[in-house]
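Okay, sequence plus prediction incoming.
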Amino acid sequence: MKIAYSPCPNDTFVFHALTHGLIEGAPSFGVTYADIDVTNHLAINGDPDKHDVLKISFAALPWVLEDYTLLSCGGALGRGCGPLVLTANDENNPNDLEGKRVAVPSERSTAYLLFRLWTAQQVEGNIGDVVVMPFHEIMPAVQNGDVDAGLVIHEARFTYQNYGLNKLVDLGDWWEKDTGYAIPLGAIIARRSVDREALTGWIKQSVDYAWERPEASKEYVRFHAQEMDEEVAQNHIDLYVNGFTKELGEEGYGAVEAFLGRAAKEGLVPGHQLQRLRDR
């Protein structure tokens, strides 16, 4: 089978056992490592390599549910792990973003949808230009004054202070307080031709293997994390791999439906396929 996921520590930690022949009865997997923007594009616009399984943003789900099904495991939902909006000043008034230039890592991501939902509720006017740039370039751009604010994800949660930046809002914290739900981040999808029950079982076993034998995947995680500090990589895993990774459950599905349902009402995503979120 073919699978595509990011080289981020949470993904390599979760899928190490599955893709290294350590799950009894599972087939061999060919792995493509790709940023989530790439996998979003493949799922939405066509995948020439025909991956059977992809890690994408939950924000991309409304565009792909005709061809793919959402798996109940392997993804990332959580609390205390949301994107941040950063500025170079000490202001904490959301209305200061009115008419400002804001850098974001993608316009089709969970982080961006959360940002748009938050600004619709908290900013009286309209923000100015939205500039898409690789997420590792956003904090330097805010620091240098190339943009007025930046939307950051992943390990930037732990490193933004190194750039002298100020946290205007933690969007995950806002979302949790506003809805009571965990924040939906990364989804695992499979082609509808794939045996969903078998695949789900293998992924759950891979998650259990990772938790029971954390040392087994350490070198694999470290290699793909490249220059990321080992402590930061472990923080990354601790934040994004949790009970929702093993099984979405009613709470997890409820969080996804609340998130995408609200986004559809704001006209940010199409809503006509959302009834297929729980397809078995």
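Right, received. Where do you want to start?

use CA for all of it now, contacts and neighbours both
Will do.

Where do the strands of the chain begin and end?
2-5, 30-33, 53-57, 68-70, 76-78, 84-87, 102-104, 130-132, 149-152, 166-170, 183-191 (DSSP state E).

Ok, which of the ones you listed comes nearest A210?
Taking CA to CA, strand 76-78 is the member of the strands of the chain nearest to A210, at 15.0 Å.

Can you list the buried residues in the closest one?
Residues of strand 76-78 classed as buried: 76-78 (neighbour count, 16 or more other CA atoms under 10 Å).

Remind me what that strand packs against, helices and strands.
If you count contacts as 3 or more CA pairs under 8 Å, 6 or more residues apart in numbering; DSSP states H and E, strand 76-78 packs onto strand 183-191, helix 230-240, helix 243-246.

which residues sit against the second one?
Okay, so that is helix 230-240. Residues from elsewhere that reach helix 230-240, judged by CA atoms under 8 Å, 6 or more residues apart in numbering: 9-10, 13, 76-81, 154-155, 158, 222, 225.

do you know how far E215 is from F13?
Computed as CA to CA, to the nearest Å, the E215 to F13 distance reads 10 Å.

Tell me which of these two has more neighbours.
For E215 and F13, the more surrounded residue by other CA atoms under 10 Å is F13, and the numbers stand at 26 against 10.

which ones are touching the more buried one?
Neighbour list for F13: 210, 217-218, 220-221, 237 [criterion: CA under 8 Å, 6+ apart].

Mean neighbour count, the strands of the chain: which tops it?
Counting by mean count of other CA atoms under 10 Å, strand 149-152 has the highest mean neighbour count of those, with a mean of 28.

how about the helices in this structure?
Secondary structure of the chain (DSSP state H): helices at 9-19, 36-45, 110-122, 135-144, 156-159, 171-179, 196-212, 218-225, 230-240, 243-246, 249-265.

And here is the other one:
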Amino acid sequence: MKIAYSPCPNDTFVFHALTHGFVHGAPEFDVTYADIDVTNHLAIDGDPDHHDVMKISFAALPWVLDDYALLSCGGALGRGCGPLVLTAEDEKDPSFLKGKRIAVPSERSTAYLLFRLWVAQQVKGEMGEIVVMPFHDIMPAVQNGEIDAGLVIHEARFTYQNYGLNKLVDLGDWWEKDTGYAIPLGAIIVRRPLDREALTKWIKQSVDYAWEHPEASKEYVQKHAQEMDDEVAQSHIHLYVNEFTKELGEEGYGAIEAFLERAAKEGLVPATHLDKLRN
């Protein structure tokens, strides 16, 4: 079976057992490691037969639900783990962004949709140019003045001060206060003809194994962590692997539905038939 997920610590931690033969009854998995922006495009524009299971952004779901089903486990929702908008100046006024060049890691990501929803509510007036650039280039570009502000995710929450940058807004904090929901970040999708019940069972067992044997995956996690400090990698795992990873539940589904409905109203994604999220 073919699976694609990112080399980020939360994904390698969650899927270590599944892809290393520690889940009884699960098939062998052929793993593709790819940034979530890559898997978003594979899911939307690629051949569904090329990957059976993928980790994508919840922001990409409206484009893929005809071919893929959302699994209720393995993904990432959370609190206190949202994207940040960073500036070189110590700015707190959202109107600072009017007419500015803003770097984002993707235009089909939860981070970008959260940013656009926040802008629609908080920024009066037109923003300037949106520049898509690789995630790891954004903070240096803000630091050297090439970009006025940058939208960052993941471990940048722990490292942006090293670049002398300042937080204009924590979009997760804004979303949680505005809606009461956790942030829907990464979704696990499976090709619709496949056995979702079995895959759900295997992924839940992989999550349980990861929690019960945290040392077992350390070498695997660090191997793919792109020179990330071990302490940062562990902080990453603790932030993004939580009760929603084991089971979305009503709260998780509610967060996803609220997110996609609001994004559709702003014209950022196609309208989603919400029953497809659960079927």
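Received it, and whenever you're ready, just let me know what you need. Just so it is clear, the structure is predicted and the values come from calculations on it, not from any experiment.

What does the superposition give as a TM-score?
Superposed pair, TM-score by TM-score structural alignment, normalised by the length of structure 2: 0.99. Supporting alignment: 279 aligned residues with a CA RMSD of 0.9 Å.

Please convert the buried members of the contacts of F13 of structure 1 into PyMOL selection syntax.
A single PyMOL command is used to select the members of these judged buried by 16+ other CA under 10 Å:
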select buried, resi 210+217+218+221+237
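
of all the contacts of F13 of structure 1, which comes closest to S57 of structure 1?
Checking the contacts of F13 of structure 1 against S57 of structure 1 with CA to CA, the nearest one is I237 at 17.3 Å.

neighbours of the nearest residue to R101 of structure 1 once chain neighbours are set aside, just the number please.
In this structure, R101 of structure 1 finds its nearest non-sequential neighbour in D129, 4.7 Å apart by CA to CA, 6 or more residues apart in numbering. For D129 of structure 1, the neighbour count with other CA under 10 Å is 13.

Also A263 of structure 1?
So A263 of structure 1, with other CA under 10 Å, has 19 neighbours.

Just flag the most distant two among the contacts of F13 of structure 1.
Y220 and I237 (13.2 Å).

Now list the buried members of the contacts of helix 230-240 of structure 1.
With burial judged by 16+ other CA under 10 Å, the buried subset of the contacts of helix 230-240 of structure 1 is 9-10, 13, 76-79, 81, 154-155, 222, 225.

ok, which pair from these is furthest apart?
Farthest pair in those, by CA to CA: R79 and R222, 24.5 Å.

Next up, the contacts around A182 of structure 1.
77-79, 172, 175-176, 252, 255.

next one: W63 of structure 2
The contact partners of W63 of structure 2, taken as CA under 8 Å, 6+ apart, are 44, 270.

cool, and H51 of structure 1?
1-4.

separation between it and R192 of structure 1?
According to CA to CA, H51 of structure 1 and R192 of structure 1 sit 12 Å apart.

before we move on, the earlier item: the residue nearest to R101 of structure 1 contacts G99, correct?
Yes: counting by CA atoms under 8 Å, D129 of structure 1 touches G99, with 7.5 Å between them.

Common neighbours of these two, please.
Joint contacts of D129 of structure 1 and G99 (CA under 8 Å, 6+ apart) do not exist.

So S28 of structure 1 sits against L22, correct?
No: in this structure, S28 of structure 1 is not within contact of L22 by CA under 8 Å, at 9.8 Å.

Arrange the strands of structure 1 in a markdown table, one row each, with distance to T200 of structure 1 as further columns.
Below are these laid out as a markdown table (distance: least, CA to CA, whole Å):
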| stretch | distance to T200 of structure 1 |
| --- | --- |
| strand 2-5 | 13 |
| strand 30-33 | 17 |
| strand 53-57 | 11 |
| strand 68-70 | 10 |
| strand 76-78 | 15 |
| strand 84-87 | 31 |
| strand 102-104 | 32 |
| strand 130-132 | 34 |
| strand 149-152 | 31 |
| strand 166-170 | 32 |
| strand 183-191 | 10 |
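
can you tell me which of the ones you listed comes nearest to Q273 of structure 1?
Evaluated over the strands of structure 1, closeness to Q273 of structure 1 peaks at strand 68-70, with 11.1 Å, by CA to CA.

There's contact between I138 of structure 1 and A103 in this structure, I believe.
Yes: contact criterion CA under 8 Å: I138 of structure 1 and A103 qualify, at 6.3 Å.

residues shared between the contacts of those two?
Listed as contacting both I138 of structure 1 and A103 by CA under 8 Å, 6+ apart are 150-151.

quick revisit: closest to Q275 of structure 1 out of the helices of structure 1?
helix 249-265 (9.1 Å).

How about that closest one, which residues are buried there?
Those would be 252-253, 255-264, for helix 249-265 of structure 1 by 16+ other CA under 10 Å.

JSON lines please, covering the helices of structure 1 and showing distance to L165 of structure 1.
Formatted as JSON lines, the helices of structure 1 follow (distance: least, CA to CA, whole Å):
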{"stretch": "helix 9-19", "distance to L165 of structure 1": "25"}
{"stretch": "helix 36-45", "distance to L165 of structure 1": "25"}
{"stretch": "helix 110-122", "distance to L165 of structure 1": "18"}
{"stretch": "helix 135-144", "distance to L165 of structure 1": "7"}
{"stretch": "helix 156-159", "distance to L165 of structure 1": "10"}
{"stretch": "helix 171-179", "distance to L165 of structure 1": "16"}
{"stretch": "helix 196-212", "distance to L165 of structure 1": "34"}
{"stretch": "helix 218-225", "distance to L165 of structure 1": "24"}
{"stretch": "helix 230-240", "distance to L165 of structure 1": "18"}
{"stretch": "helix 243-246", "distance to L165 of structure 1": "31"}
{"stretch": "helix 249-265", "distance to L165 of structure 1": "28"}
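
how close does R108 of structure 2 get to N40 of structure 2?
7 Å.

what do you get for G78 of structure 2?
Taken as CA to CA, the span from G78 of structure 2 to N40 of structure 2 is 20 Å.

tell me how far the ends of stretch 52-72 of structure 2 are from each other?
End-to-end distance of stretch 52-72 of structure 2 (CA to CA): 16 Å.

Enumerate every residue touching L114 of structure 2.
So L114 of structure 2 contacts 171, 175 (CA under 8 Å, 6+ apart).

Tell me which of the helices and strands packed on strand 76-78 of structure 1 lies nearest to L277 of structure 1.
So among these, strand 183-191 is nearest, using CA to CA, at 10.7 Å.
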